[in-house]
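In: Next come a sequence and a model predicted from it.
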Amino acid sequence: MKRAYFYWVTREQGSFEVMNEVAEYDRDRVIEFHNYCMNSYEEGNARSALITVLRSQQHAKSCMDIVSGTQVNTHFARPNWHKIFKHVAVNQTMRTRELVRVFCCGAPGLTGELRRLAQEFSRKTH
């Protein structure tokens, strides 16, 4: 495996420690980590915008996220799965022509959406 994209979607900031533990094992920087906290702040409001700017600046200086207290960047609101799948498809299949596999767990609505997107992007990139 040359690259992995790991998305952790939660309502509780306390569960971010799990991601930090996984990140510590990624010594070769193979995994691209993303935390999504859905209950903290609404995306697009002034508070979220300010926290996003401060978070980016702090992470650039110290490689620590000020929201989660971990090495993994925190995003607010729900992930835009279509945008995420497009990003992976462009970065992996178009450039390197490598096979991309999707593994997920969660509510049936989420896994169904991810299955549908995986099939859609498989047709678009092969």
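Out: Now that the structure is in, tell me what you want to look at. Residues are numbered from 1 along each chain as shown.
In: all contacts plus neighbour counts: C-alpha atoms, from now on.
Out: Will do.
In: in the protein, which spans are helices?
Out: With helices called from DSSP state H, the chain shows them at 16-25, 46-62, 81-88, 95-96, 108-125.
In: what about those, which gets the closest to T10?
Out: Across these, T10 has its closest neighbour in helix 16-25 (8.4 Å, C-alpha to C-alpha).
In: want to compare, so here's the second one:
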Amino acid sequence: MSTPLLPDLDQVLSLNAQLAERYGGERGVSAPEVLRSTLCRPLDRCGGGILDEAAWIFAQILIERPFAGANARTAFAVLDIILRLNGHRIALHPEALLGELRGLCSTHTPDPEQIRLWVHRLVEQPDLF
């Protein structure tokens, strides 16, 4: 099994800045150590492979809110990038996906296990070629 591809800290910071600029919200990081530990966490601590790692990173950004703004947008963009880099695609129609995302983000503290199950359900089988 090959090493999964993940965005690095600089890429995620750039992504957050772009999303905040385009859709509104403050730019920058309010909790740099939280963000660093979220992105640098070894994959083997998740135990379930890239889908669990992607779900964990998504959940941590939603729960810990390490950015000054655009946390939910950045969390989803990072999730999508991780999935795509590793051959997965989101299998939900965009309108259905938006409704589900709003539901996940509307709770005060999203449930990491609910997010993990949601990520497993929403992806297509990986591209093999």
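Out: Cool, got the structure. It should be emphasised that the depicted structure is a prediction, and the values quoted were computed from it without experimental measurement.
In: Quantify their similarity with the TM-score.
Out: The TM-score (TM-score structural alignment, normalised by the length of the first structure) is 0.29; 68 aligned residues with a C-alpha RMSD of 5.0 Å.
In: can you tell which of the helices of the first structure is closest to W8 of the first structure?
Out: Short answer: helix 16-25, nearest of the helices of the first structure by C-alpha to C-alpha, at 7.5 Å.
In: That closest one packs against which elements?
Out: Contacts defined by 3 or more C-alpha pairs under 8 Å, 6 or more residues apart in numbering; DSSP states H and E place helix 16-25 of the first structure against strand 31-37.
In: buried stuff in the strand it packs on?
Out: For strand 31-37 of the first structure, a neighbour-count test (16 or more other C-alpha atoms under 10 Å) marks I31, F33, H34, N35, Y36, C37 as buried.
In: Check these and tell me the two furthest apart.
Out: Distance extremes for the buried residues of strand 31-37 of the first structure: the farthest pair is I31 and C37 at 19.2 Å, using C-alpha to C-alpha.
In: related to what we said a few turns ago, possible to save the helices of the first structure as CSV with distance to Y5 of the first structure and mean neighbour count?
Out: Output for the helices of the first structure, formatted as CSV (distance: least, C-alpha to C-alpha, whole Å; neighbours: other C-alpha atoms under 10 Å):
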stretch, distance to Y5 of the first structure, mean neighbour count
helix 16-25, 12, 15
helix 46-62, 19, 14
helix 81-88, 8, 14
helix 95-96, 16, 10
helix 108-125, 14, 13
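In: and these as a markdown table, adding distance to F6 of the first structure?
Out: Shown next, in a markdown table, are the helices of the first structure (distance: least, C-alpha to C-alpha, whole Å):
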| stretch | distance to F6 of the first structure |
| --- | --- |
| helix 16-25 | 9 |
| helix 46-62 | 18 |
| helix 81-88 | 11 |
| helix 95-96 | 19 |
| helix 108-125 | 14 |
